[in-house]
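Asks: Return atomic coordinates for the entry below.
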Amino acid sequence: MRIGEMVRRTGVSERLLRYYEEQGLLSPTRLPSGYRVYGETDVDTVRRVRILLAAGLPTATIAQVLPCVRDDGPILAPVCPDLVATLRRERERIARAIEDLRSSQGLLDAVIAAGPQDTAPAVLQPASPH
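Replies: Next comes the predicted model:
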């Protein structure tokens, strides 16, 4: 199938499909004219990529993970022995990021609490020309 059909089937834009190819996540065949041709397995690959992106994995990690996962119903299951350790490291990275965001949120809450307690939404006034 050509890229337009791939967009329709996956809901992913042409730009993202090209990006996935640049990142080594997809490898469509090329016609002599240069047009990309995708197969049914590419539709499945895009679905896996979207799941792994939604899970917070960067594309570089996804490129390593893709060959080591299989569909197990609606979820992906690891099939390579080292993959679980890689996924645990990624989970720890995400957990640290969440803690950092919670800390930032707490600091921002403290700044907000120290401010005036009016309930009207803040409206920024344009800077005066003087």
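Asks: Please make it C-alpha for all contacts and neighbour counts, starting now.
Replies: OK.
Asks: what's around residue 79, how many residues?
Replies: Neighbour count for residue 79, taken as other Cα atoms under 10 Å: 13.
Asks: And the one 5 residues further on, by the same measure?
Replies: Residue 84 is flanked by 15 other residues according to other Cα under 10 Å.
Asks: list the buried ones in the helix or strand it falls within?
Replies: Taking DSSP states H and E as the definition, residue 84 sits inside helix 83-114. With burial defined by 16 or more other Cα atoms under 10 Å, the residues of helix 83-114 counted as buried are 83, 90.
Asks: this one as well, want them side by side:
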Amino acid sequence: MMRIGELATRTHVSVRALRYYEEHTLLTPDRTPSGQRHYPESAVARVHLIQQLYAAGLSSRTIRDLLPCVLDDQATPELLHRLTEQRNTLTAKLTALTTTRDTLDRVIANAEANLRTGEACGGGE
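Replies: Sure, this is the predicted structure:
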């Protein structure tokens, strides 16, 4: 068992964020008689999973609903639908980011070619 500060250090997540996860029932510590939070070793992996799901754009509510599915293989048709929609949103964002990166690659390549030939990008005045 570890205290909240150790969990924060091991996961690189602030104590404030861990308390937020607790408030939203994403993370449930054991409590000592004096009220101190104690977390099992498995909390490290759970916090990393929560961070990944937040980074993917999922809300606290969706993550809360999703965790039993991920951890205990329990899913509902509604949750599956929500997750599919979220995946489709992520796919669209990835496509847009890839297009933007490809455009920047072309601009960089053209700018480098112009510098090699002595032509300045943007008018060269």
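Asks: residue in the second structure matching residue 75 of the first structure?
Replies: With TM-score structural alignment as the matching criterion, residue 75 of the first structure is left without a partner in the second structure.
Asks: Residue 34 of the first structure too?
Replies: Residue mapping for residue 34 of the first structure onto the second structure gives residue 35, with TM-score structural alignment as the criterion.
Asks: any chance you could map the strands in the second structure?
Replies: For the second structure, strands defined by DSSP state E occupy the ranges 2-3, 30-31, 37-39.
Asks: Would you reformat these as TSV and include mean neighbour count and distance to residue 95 of the second structure?
Replies: Shown next, in TSV, are those (neighbours: other Cα atoms under 10 Å; distance: least, Cα to Cα, whole Å):
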stretch	mean neighbour count	distance to residue 95 of the second structure
strand 2-3	15	41
strand 30-31	12	43
strand 37-39	18	39
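Asks: Tabulate those strands (CSV), appending distance to residue 75 of the second structure.
Replies: Supplementary listing: these in CSV, determined by distance: least, Cα to Cα, whole Å:
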stretch, distance to residue 75 of the second structure
strand 2-3, 30
strand 30-31, 26
strand 37-39, 26
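Asks: between those strands, which one is nearest to residue 73 of the second structure?
Replies: Across these, the minimum distance to residue 73 of the second structure, taken as Cα to Cα, is reached by strand 37-39, at 22.3 Å.
Asks: what's next to the closest one, contact-wise?
Replies: Defining contact as Cα atoms under 8 Å, 6 or more residues apart in numbering, one finds that strand 37-39 of the second structure is touched by 1, 2, 3, 4, 7, 28, 29, 30, 31, 32.
Asks: One more: stretch 81-100 of the second structure?
Replies: For stretch 81-100 of the second structure, the external contacting residues (Cα under 8 Å, 6+ apart) are 56, 57, 58, 62.
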